[in-house]
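Novice: Give me coordinates for this.
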Amino acid sequence: MARRLRPVGPDFVGTAPLRLVFAREVAAPPGAVFSALAEDVSGWSEWFSAVTLARPTADGGGREVRLRGGTRFEETVLVSKAPEVYAYRADATNAPGLRALVEEWRLTPADGGTRVRWTFAADGTVVFRTALTLGRSGLGRAFRDAVTALDRRLASASA
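Specialist: Below is the predicted model of the structure:
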């Protein structure tokens, strides 16, 4: 099943060999977005179409995530600073070629809503890094669609 990955810290977001950064503004306030990211982990499958299962582990200090296609991750939450930053590290996965991964969600107030910036910081084999670089536009589209769906979900919940 899963292989252990290299344990890295939150600073890996700035030093990873491969960093993909995506941003989008939403109408929801930072606190609501942060709550959906960090506190409603099981709700991820409702707005992030690539996620088939997300559940908190280790009393909220970790996460188990499954993606469409069968990729699985066991993760550790590295930073949970409301309402600004939520970051986690992949500790184990069945994704081939991946050696280290940290994802950071940074939230800043913007025109009555929130600017959501997602950094996907990774290290892996040359084949992995090449595939991820070539797949950048698809990952960006998945991010945009997910954040748009999250914004709609938060708007309907507050209505």
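
Novice: going forward, measure contacts between C-alpha atoms and count neighbours the same way
Specialist: Noted.

Novice: Strands of this protein, start to end?
Specialist: With DSSP state E as the definition, the chain shows strands at residue ranges 3-4, 18-26, 51-57, 62-67, 72-81, 85-93, 98-110, 113-124.

Novice: Please provide the structure for the following sequence as well, for comparison with the first:
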Amino acid sequence: MVRRLRAEGLDFVGAAPVRLVFTRELAAPPERVFHALASDVSGWADWFPAVASAEPLDEGAGRDVRLRGGTRFRETVLAAKEPEVYAYRVDVTNAPGLRALVEEWRLTPGGAGTRVRWTFAADGPALVRGVLRLASPGLGRSFRDAMTRLERRLATGA
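Specialist: As a prediction, this is how the structure comes out:
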């Protein structure tokens, strides 16, 4: 079943009923990390274990993402300000219960590398909000694994 979600803007990242925030330091400079996030959309499947495929849409204004297990997202890019922020909202999904979902990747120079902060901002009925909060440790592991793989990929020049 395909469901259309509420169209939220960037302000939702700070106001969402569920905000899960994860951070990690990478050795790569912000420009390289930003490129992996915003320009090499199809490359997400190579470094983010949960992503089965990701394709840019509308000349980079959107994305079509499929997760392992069958969840799909049709997204609109809300911000692509190199090298600081990349954010998108989910417009259509087959995930049950969600009402709104915005993800923001904020990149900050740090030492010789980049501090990556991923914010997962969502809304849904109370049960969905509770499940998302319970899923936080798993999302955190997925994020850490993805950042480890991305760092390796960037170190090899991919």
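
Novice: most packed of the strands of the first structure?
Specialist: strand 85-93 (a mean of 23; mean count of other Cα atoms under 10 Å).

Novice: how far away is the nearest residue to P56 of the second structure once chain neighbours are set aside from A87 of the second structure?
Specialist: Counting by Cα to Cα, 6 or more residues apart in numbering, P56 of the second structure lies nearest to R63, which is 4.4 Å off, once chain neighbours are set aside. Using Cα to Cα, to the nearest Å, R63 of the second structure is found at 11 Å from A87 of the second structure.

Novice: Repeat that for E104 of the second structure.
Specialist: For E104 of the second structure, the distance to A87 of the second structure - Cα to Cα - is 4 Å.

Novice: Quick one: list the elements packing against the longest helix along the first structure.
Specialist: Ordering each helix of the first structure by length in residues (DSSP state H) puts helix 136-158 first. Secondary-structure packing of helix 136-158 of the first structure (3 or more Cα pairs under 8 Å, 6 or more residues apart in numbering; DSSP states H and E): strand 18-26, helix 30-34, helix 44-47.

Novice: run the last query once more with 6 Å
Specialist: Packed against helix 136-158 of the first structure by the contact rule (3 or more Cα pairs under 6 Å, 6 or more residues apart in numbering; DSSP states H and E) you find helix 44-47.

Novice: matching residues in the second structure for the helix it packs on?
Specialist: The counterpart of helix 44-47 of the first structure in the second structure, using TM-score structural alignment, spans residues 44-47.

Novice: Tell me the mean distance between that stretch and the first structure once they are aligned.
Specialist: Mean deviation of stretch 44-47 of the second structure relative to the first structure after superposition (mean Cα distance after the TM-score superposition for the first structure): 0.1 Å.

Novice: can you give me how far that stretch is from the chain middle?
Specialist: Offset of stretch 44-47 of the second structure from its chain centre (Cα atoms, centre = their mean, to the nearest Å): 12 Å.

Novice: tell me, what residue is most central in the first structure?
Specialist: Residue closest to the mean C-alpha point of the first structure, counted by Cα atoms, centre = their mean, is E103 at 5.0 Å.

Novice: measure that residue to P17 of the first structure for me?
Specialist: From E103 of the first structure to P17 of the first structure the distance is 14 Å (Cα to Cα).

Novice: try G60 of the first structure
Specialist: In terms of Cα to Cα, G60 of the first structure sits 29 Å off from P17 of the first structure.

Novice: Check L37 of the first structure too.
Specialist: Distance from L37 of the first structure to P17 of the first structure, by Cα to Cα: 25 Å.

Novice: Could you do S35 of the first structure as well?
Specialist: Applying Cα to Cα to S35 of the first structure and P17 of the first structure gives a distance of 30 Å.

Novice: W105 of the first structure too?
Specialist: Distance from W105 of the first structure to P17 of the first structure, by Cα to Cα: 19 Å.

Novice: What is the end-to-end distance of stretch 35-54 of the first structure?
Specialist: So stretch 35-54 of the first structure: terminal residues 15 Å apart, Cα to Cα.

Novice: hmm, who's touching it?
Specialist: Here stretch 35-54 of the first structure makes contact (Cα atoms under 6 Å, 6 or more residues apart in numbering) with R55, E64, V65, R66, L67, R68, A146, A149, L150.
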